[in-house]
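Asker: Could you look at this predicted model? Sequence included:
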Amino acid sequence: MTEFLGSVWWMIVSLGLLVTIHEFGHYWVARRCGIKVLRFSVGFGKPLWSRRDRHGTEFAIAAIPLGGYVKMLDEREVEVHPHERGQAFNHKTVWQRIAVVAAGPLANLLLCMLLLWAMFVIGKQDYSATVGRATGMAQAAGLQGGERIVSVDGRSVATVGEASMALTAAAMDRHDVTLQVVDAQERQHQRVLPLSQLPAGFDERRVAPLAGINWQFWLQPALVDRLVDDSAVRGVLQPGDLIVAVDGERIDAADQVYPAVQALGKRGGPGMIDLLRGGERLALEVTPRQGLDGNRQPVWQLGIGFSESHAPAYDTVLKYGAFAAVPVAIGETGRMAADSLGMMRRIVTGSASLQNVSGPVTIARVANVSAQRGLDWFLQFLALLSLSLCIINLLPIPVLDGGHLLYYLIELVKGSPLSERAMAAGQFVGLALLAGLMGLAFYNDILGLVTR
C-alpha cells in the first residue's frame, strides 16, 4: 500500500509540474502575441481553486491532476465581441499561431535541459559499466571480469545505463558492436560483441545478460548471513564469513556458490571452502548434505543463506561546475532525444517490440523508485519525462500540438486554412490513433503488473 500511494503521489507531482510548464509555454507566447487567454487550468474537471487576474484570465487548479490546458479566445469555440476579434487566436497570423502551439513542447525541451543541468551540478551518482563476470557470447568475445566499457561503437559511455542503452539499440538493429574497454591496470582493449547472433524474439530488456555480461554491481558478495539449524556447516562457518572459493573453484558472487556446491556433492566426500573472516583467509573442510529444494527436488546443501538486501555503493559520480554543466546538459538532452527517436523508429518499423510502449502505471512506478533513490535520480527521471512529452506532442497527429503544426504548415503551402470538414476528419483520426496508443500503453502496464 505504501508503494502504491508513493507511486500515485510522485506521478501527480511529476505530471503536474511538467504539464504546468508545458501549458505556461503556450500561455506566455499567446500573451506576447496579443491573444486573450480565458483560462489556464492545471488539471481537468471542476476547479478546486481559481482566481482571475486583471487581464481576465482565470487561473484554476482542477480536480483531476493528470493534465491541464490553456483556453484562448477563439471564434470557433465561443462568441467573440467585435472589439475583441483582434485578440482571438483564429485572427492571428499563421506564424503567430505556429509560435503559440510550438511553445508548449519547446518549454518541455528547455525544462529538460534545466533539470539535467541541475542534476549535473548536484552530482549524478551511478554505477560504472564495469563487467563483473563474462559468460557465453561475452566470454567468447574476450570480455573479462573487472574490465570497464568506455565506448560502444565509438559512442562514449560512463555508466551502466548508457552502455545498456547502446547495447540494446545495437541488438534491436541486429548489429555487432565494437567495445572499447579498460582493464584494472588501465590498459585499453577492443572487443567485438556479436549481438547479431542473439536469437529471434529475445527479451529486449535483458540484452546485457543474454549477451553474457553480468555487471559488477549486480554481483552480490557470497557473504554468509545466516545458518540453518543443524546445517552441514554449523560450527564451521559463521555469519559474516565471505566465501571466496569452493573446492578450489573461485567464487566472486553468491550466485556461484550453489552450482559449486552441487558439483562438490556429486563428486562425493568432503571438500574445502576458502573464506575471509576478520581479514584472515581460512580453508575449512565441509561435506554437503542432500536435501530437497522448494520444488521437492533433491539438491546438495550446506545450510547457509546470503543477505538479499545487499545494495552496493555507487562507484561513479557525474558532477560539473555551474558553467561546465551547461554544454554537458545540452549534449545529454541531444543524446536522450536521439535514443528516444531511435526507439520510436524501431517500434514503427518492427525492429523493436510494442512492449516498449509504456503508460501511466509504469510512469508512476518509475517516479516512485527514482524519488526514493535521491534527488539526482528524480531530476533525471523528470528530464526524460519532460523530453518525452515534448517529442510526443510534436508527433503529426491531430489533437496533439504536432497535428496543429501540420495544419498550419499546410495552410502556409496552400495559402489558406484547411476547411472545417477536413480539420474535423483529422481530429477524428487523431483521437482514434491516440486512443489506440493509450490502449496499448495500458495493456503493457497491466501485463507488466501481472508478470512481475
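Answerer: Yep, it's here.
Asker: drop to CA atoms for contacts and neighbour counts, all remaining ones
Answerer: Noted.
Asker: Contact partners for the nearest residue to Gln238 once chain neighbours are set aside?
Answerer: Excluding its sequence neighbours, the residue lying closest to Gln238 (CA to CA, 6 or more residues apart in numbering) is Val224, at 7.1 Å. Contacts for Val224 (CA atoms under 8 Å, 6 or more residues apart in numbering) come out as 238-243, 304-307.
Asker: can you put the residues you listed in CSV and add neighbour count and secondary structure?
Answerer: Shown next, in CSV, are these (neighbours: other CA atoms under 10 Å; DSSP: H, G, I helix; E, B strand; the rest coil):
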residue, neighbour count, secondary structure
Gln238, 16, coil
Pro239, 14, coil
Gly240, 15, coil
Asp241, 20, coil
Leu242, 24, strand
Ile243, 25, strand
Ile304, 19, strand
Gly305, 15, strand
Phe306, 18, strand
Ser307, 13, coil
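Asker: Below is an additional structure, to be compared with the one above:
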Amino acid sequence: MNLLQTLLAFMVALGSLVIIHELGHYSIARLCGVKVLRFSVGMGKVIYSRKFGPDQTEWAISILPLGGYVKMLDKREQPDLQLSDADLKREFTNQSVWRRIAIVAAGPAANFLLAILIFSGLYWYGVPEPAARLRAPAEQTVAFQAGVRGGELVTAINGKAVQGWSDLRWQLVQLSVEKTTAKIDLERANDGPAGGNRMSTITIPSTALGTDDLEGDFLGKLGLGLARSKTTLGRVEAGGAGQQAGLQSGDRILTVNGNVVADGDAFVNLVRASPATALNLTLLRAGQEVAAIVTPASIVREGKSIGQIKVEIASGVEMVTLRAAPVQAVSQAVVRTWDSSILQLKMLGKVITGEASIKNISGPITIADYAGQTARIGLVTYLGFIAAISIGLGVMNLLPIPVLDGGLLMYYSLEVLTGRPVSERVGQLGQRLGIGLLMTLMMVAVFNDIVRLVT
C-alpha cells in the first residue's frame, strides 16, 4: 500500500510540475503569436491525443512519464516544408531573439511562480510544524560540547529569528554551504527558585557544518535532535514482558536503573539494547512513584538480538503554527524561493569544484520516496514538497547545458552579443555534449538513490 501511495504521490507531483512548466512555454509562445503544434505530457511515442483550438493544437500524453514538451512550428525540423506567408510569420525561428528568450525562459519562470504561489498560500493558511526545541545530545557530539543539554528552544541563528524546526534546518544548511560559523541563541528554562527563562548563545564552528550529505541526518550528526515528550506508556499488550512486570497504560517512566530517561526514544533504545536483562524502573502512576522490574524478551531481527517489552510508547513533540498576513506571506514566499534557488546553485558549484560530495545529488527514486513520505504526513507538507521540487526543476532547466532551457538561453545570449545566431554545427555538437552530461548526472543520481535505499 505504501509503495502504491508513493508512486501515486510521485506521479501527481511530477505530472503537475511538468504541466506547469510546459504551460509557461505554451502561454508565452501563443502571446508572441507562435503557432503551437503539440503540447505533450511525457516523452516518446504518443499514446493519446486530441486537437483543440483554431490552430488545432494537439494535446497529447506520451508513453514515457518523465518530462514533457511543447512543439512549435519550426522550419529547422522540416527544412523542405513550404510555409504560407501567414505561417512563416508564426514560425519560431522567425521571431526576434528577445521573443525567443521570453518563450524559453517562461518554462522555468512558471516553476518559480508556482513555488511562490504555494508557499504564499501555506504561510497565509498556517503551517504546523515541530518547535525548534532540542533534545539532550550524546556527549561526543558537537552540540554537547557547545553546551546543549536538552530542553533548550532555538530562537535565532546569527541574529536571524528561527520560527520552527524546518527553519532551523534550513538556516544551518545555508550556513553549511557557505562555510559560516553558526551562533545559536537558546532559551533555557531557569531551574532556580525565580523560575522563568534565561538566554544563552552557543557556537557551532564552520568546520563542523560539513556538506558531505545534506540529504541525510545532517542535524543528527551535529547532535541537534528534536525534543520529544516525556516517556508515557500507551497500550500494554497481553502476554508481553511489560504486562508481566505490571506496567500500565498511562505510566510515566522517570528513571531506568537509577538514570533519568530523557524521552520516549531514549527509553526505546534502552529496551532494545537490553535483551533478557532486568531493568529497574521508577514510574509515576496517578501521582505516586512506583517501582517495577521489567526484563525485555530477546528477539532476533536482521541477525541481531534486541529487547522487546510489547508496550506502546506515546511519543509527541511540541508543535507551533507558522502563519503570516497575506502581504507578508507573499514576501516570505519570494524570499524562500530566491534563497532556495541560490542555495542549489551554490551547492552545485561546490559539487563541481569538489568542495562538496556528489552524494548530495539526488535522483527520481529519492524524490519519489520523499513524495510518498510527505503525502502520508498531510496535504500541507506534500504541497511544501511540490513547491521545493518546482524550484529544483526551475533551477535545473536554467543550467547552461544544451538541450535544456538554459542552454538555449545561452545560445540566444550569444546571438544578442554577436548579432548572429549560433551555427547549426555548433548547436548539434552542443546537443550531443548536453545529452552526454545529463545522462552522466542521471546515472550518478540513481546510484546515490540506490545507495541511500540500501543504507
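Answerer: Received it, and whenever you're ready, just let me know what you need. Note that the structure is a prediction, hence the values are computed from the model and not measured.
Asker: Kindly provide the TM-score of these chains.
Answerer: With the length set by TM-score structural alignment, normalised by the length of structure 1, the two chains reach a TM-score of 0.87; 442 aligned residues with a CA RMSD of 3.2 Å.
Asker: Now check Tyr407 of structure 1 against structure 2: what is it aligned to?
Answerer: Mapped onto structure 2 by TM-score structural alignment, Tyr407 of structure 1 lines up with Tyr411.
Asker: doesn't Asp225 make contact with Gly303 of structure 1?
Answerer: No: using CA atoms under 8 Å, Gly303 of structure 1 is not in contact with Asp225; the gap is 11.1 Å.
Asker: buried sites along the helix or strand hosting Gly307 of structure 2?
Answerer: Assessed by DSSP states H and E, Gly307 of structure 2 sits inside strand 304-308. Of the residues in strand 304-308 of structure 2, those with enough neighbours to count as buried (16 or more other CA atoms under 10 Å) are 305-308.
Asker: quick revisit: report whether the residue nearest to Gln238 of structure 1 is found in a strand, as I expect.
Answerer: Yes: looking at Val224 of structure 1 with DSSP: H, G, I helix; E, B strand; the rest coil, it is inside a strand.
Asker: Check the spacing between it and Leu275 of structure 1 real quick.
Answerer: Here Val224 of structure 1 is placed at a distance of 10 Å from Leu275 of structure 1 (CA to CA, to the nearest Å).
Asker: Contacts only, for Ala292 of structure 2.
Answerer: Applying CA under 8 Å, 6+ apart, we find Ala292 of structure 2 in contact with 245-247, 280-283.
Asker: Format those residues as a markdown table; extra columns: distance to Asp339 of structure 2 and secondary structure.
Answerer: Shown next, in a markdown table, are the contacts of Ala292 of structure 2 (distance: CA to CA, whole Å; DSSP: H, G, I helix; E, B strand; the rest coil):
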| residue | distance to Asp339 of structure 2 | secondary structure |
| --- | --- | --- |
| Ala245 | 54 | coil |
| Gly246 | 54 | coil |
| Leu247 | 50 | coil |
| Asn280 | 51 | strand |
| Leu281 | 49 | strand |
| Thr282 | 49 | strand |
| Leu283 | 48 | strand |
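Asker: Among those residues, name the buried ones.
Answerer: Buried among these by 16+ other CA under 10 Å: 247, 280-283.
Asker: Redo those residues as JSON lines? Include distance to Val127 of structure 2.
Answerer: As requested, these are exported to JSON lines (distance: CA to CA, whole Å):
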{"residue": "Leu247", "distance to Val127 of structure 2": "37"}
{"residue": "Asn280", "distance to Val127 of structure 2": "41"}
{"residue": "Leu281", "distance to Val127 of structure 2": "38"}
{"residue": "Thr282", "distance to Val127 of structure 2": "38"}
{"residue": "Leu283", "distance to Val127 of structure 2": "36"}
